[in-house]
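1. Sequence below, structure please.
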Amino acid sequence: MEVVEVKQVTTKTAPRFTGKRYRLDKPELLAPAGNLEKLKFAVHYGADAVYIGGQKYGLRSNADNFSFEEMKEGVEFANRYGAKVFVATNIYAHNEDISGLEDYLRELEAAGIAAIIAADPVIIETAQRVAPKLEVHLSTQQSTLNWQAVKFWKDEGLPRVVLGRETSIEEIAEIKAHVDIEIEAFIHGAMCSSFSGRCVLSNHFTDRDSNRGGCCQSCRWKYDIYEDDIQMVGMDADKFTMSSKDLCMLEHIPDLIDAGIDSFKIEGRMKSLHYVATVVNAYRQAIDSYMADPENYELKPIWLEDIQKAANRPVNTGFFYDTPGAEDHIYEPEDKAVPYDFAGVVVSYDESTGLAVVEQRNHFKPGTEVEFFGPNGTFFKQVVGQITDTSGNGLDAARHPLQHVVMKTEHPVKPMDMMRKRVR
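-> Next up is the predicted model:
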């Protein structure tokens, strides 16, 4: 870890704090992994670390989540790439949640998990006591927003704090100037309409506890609005929603690095495989390009285009530069923002014939316009020609999920490259 001078950079508002702070030599790209397959693709597409959920104590109870055996396999795969695996244990525990906690944490340690992400002091203290090889990272659920609170958690023995989403980039730079600790911040993905996830709408509407992993995303429902028993919205007009636009900081990588953020966190353990791979790939290229030559760094339009091919909602910069206003929320139903659907994954490629075996993930057929992309520079467009099954029988379409289809590609591809199709 080195001490470096904070550069003076231009933001949308005022210049940030200038001083000294501690940071990792290169920011970590931390990706979500809702299941084992997503973990492998996130790491393959460039994540330095992934965060997952186990069968207990996490805030995404509706994700596939991991058994201990799957965790061990995920850790083994990640280690081959020099990546780490973190486990979210970020619920606020009730009395009935405590039973079995010590054994669960010991199992995580035995599985090779590098760190847990925790908010409840009981979980934090228990991990430090019974599983000392596990790092404990403070969850964003603690809503930590100032350097004195960060220092408190450092003094409690935590090496990393995940800041609340409401922290500005100027505040982050000031935190780094005062406290020699790793800072993790969300830089992409869904934003909660409540204060760092402390919403109780789900509890009231569906009896599903947001702070114990059961959020039903009430803010993204469609509502009718009444005033004095008169229906204002919902009868002759589109129904009202109150959800936030998604966060996207891809255009601001230099600012994030100069502020001293150590770990760039992507939200989305419930998102698709295509989303995870696409977003990780874009940020990986941007980070590496900046670190290779900061003085001549330029944002490439294709990175933003790729993000848009995977995103479902409009985006903004969250709280990094200013406080979000009405324009940063979604009040009306949106048109489908994604012009592409995930169509397949390359299983194998024969250089002598130019034939690829593609595992189908969405319906496609001869004549479909597709794109291939991968983490090692693979990117090209083509129209699907003749397709067959693996026995050589001709097919008029790839209709069946996970069906293996043989097709000719116009350029070489690699296993785990992806194919997406243009939606007309």
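
2. rest of the way, CA atoms for contacts and neighbours
-> Fine.

3. E76 falls within a helix, correct?
-> Yes. Per DSSP: H, G, I helix; E, B strand; the rest coil, E76 lies within a helix segment.

4. I'd like the structure of this one too, to check against the first:
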Amino acid sequence: MTINQDSKHRKPELLVPASSLEVLMTAVHFGADAVYIGGEAFGLRAKAKNFSKEDMQKGIDFAHAHGVKVYVTANILAHNDDLDGARQYFTELKEMKPDALIISDPGMFTIAKEICKEIEIHISTQANNTNYLTYDFWYRLGAKRVVSARELSLKEIKEIREHIPCDMEIESFMHGAMCISYSGRCLLSNYFTGRDANQGACTHPCRWKYSIVEETRPGEYMPVYENERGTYLFNSKDLCMIEHIPEMIDAGIDSFKIEGRMKTALYVATVARTYRKAIDDYLISEQTYRDHMKWYQEEISKCTYRQFTTGFYFGKPDEHTQIYDNNTYIKEYTYLGIVGEEDHNGRFYLEQKNKFSVGEMIEIMKPNGENIETKVCSIVNEKGEEQESAPHPLQKLWITLDTKPSVYDILRKKETDS
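-> A predicted model of the protein is given here:
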């Protein structure tokens, strides 16, 4: 076995989530090297929109036409009743030709190896990948990549890199929500609601507000506080490693993964564009990267988030990585939609996501990093009628702005205090 000795000069892959065909196209245009998606079964985001067979094929073809890879999740912990369906599913995926399958269950792995011999297999973080012998175990079985457990430090990941083959890849989370349970193996959702997180149906009870009830005093709800003995709430801040790309590369990580397969196109565009520029700047020079740090920090805060932490990467998290007073997101911008085709009148198609009005100042978000403030000049509905505002979600509109946008630009507006 050849051990890797120098991986710090590899260009890391930027791996971005997509919940729908529209979001996949956004991820591609805003800088993703690869996109991971889920089908209608066998993934761990049952509440996400997910991809129909038709949209999955369109998405794979679109991504490949732009030089971007597509990985499909099939990372449930399977029961007996799942196995026959998995065989059929993998047979269909074989014809669609994604670049990799993301799997955690050994039974699912066995079926995938049997049916999809030509497709890479990546081992999901759900498999609790915390040491180099685990990586080597999966490598010997034929896995190309292993997703590191979120509980690993960069020091541990670097040690793993030093003990595994050169051609084995490490994928690690770079940004997004943190699960309170070990590598996502949570039983709270199943216990409280009967919806199994390990079957893709998590209801996120870790974000709920809890009190204590003493058994002899039913109905008396005592608040839960943090003290010096430990943490009693489950609500983690979001992971953000935008300031630590040099350390991530030095650890030998091949793929920087963004969490968020239930997020909007605005979220995906914002995070993908910011990390794309940060990675590319660092590869030019560390000084270029440092010079642009303020821009990265400002931009990454323009998507919804829960405050930021570096997770386990620099040691075990302390009380500052949790949020104790609420479970809500910070939201600075509202998503309006993705710019579509231009008609013969110079108007652009938009399937509207949130309300905006004629005369309002909004922002055009471009893949190259530009943010252009512009005014809404007109809004026309499908019937050709002009309207002063667009109050109804998913209205199909034609709009004109005082600055001409491009297809696939994102429109957003800054939240105002009211």
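
5. show me where the stretch 201-350 of the second structure has helices.
-> Here the stretch 201-350 of the second structure has its helices, by DSSP state H, counting those that start in this stretch, at 245-250, 265-284, 286-291, 293-300.

6. Now do the same for H64 of the second structure: helix, strand or coil?
-> On the basis of three-state DSSP, H64 of the second structure is classed as helix.

7. I'd like the distance between the counterpart of it in the first structure and E28 of the first structure.
-> Superposed on the first structure with TM-score structural alignment, H64 of the second structure falls opposite N79. As judged by Cα to Cα, to the nearest Å, N79 of the first structure and E28 of the first structure stand 15 Å apart.

8. T353 of the first structure now?
-> For T353 of the first structure, the distance to E28 of the first structure - Cα to Cα - is 39 Å.

9. Among these two, which residue is more densely surrounded?
-> Set T353 of the first structure next to E28 and count neighbours by other Cα atoms under 10 Å: E28 wins out with 19 against 9.

10. what's the counterpart of A33 of the first structure in the second structure?
-> In the second structure, A33 of the first structure lands on A18 (TM-score structural alignment).

11. cool, I175 of the first structure as well?
-> Per TM-score structural alignment, I175 of the first structure is aligned with I160.

12. Then G260 of the first structure?
-> Counting by TM-score structural alignment, G260 of the first structure corresponds to G252 in the second structure.

13. Equivalent analysis for V122 of the first structure, please.
-> Aligned against the second structure by TM-score structural alignment, V122 of the first structure finds its counterpart in G107.

14. surely its match meets A78?
-> Yes. Applying Cα atoms under 8 Å as the test, G107 of the second structure and A78 come out as touching, 7.4 Å apart.

15. can you give me the offset of the longest strand along the first structure from its chain's centre?
-> Counting residues, the longest strand in the first structure under DSSP state E turns out to be strand 340-350. Averaging C-alpha positions (Cα atoms, centre = their mean, to the nearest Å) puts strand 340-350 of the first structure 22 Å from its chain's average.

16. gap between E215 of the second structure and M222 of the second structure?
-> Taking Cα to Cα, one finds E215 of the second structure at 12 Å from M222 of the second structure.

17. Ok, P98 of the second structure next?
-> Applying Cα to Cα, the value for P98 of the second structure to M222 of the second structure is 51 Å.

18. and if you look at D281 of the second structure?
-> Distance, D281 of the second structure to M222 of the second structure, by Cα to Cα: 50 Å.
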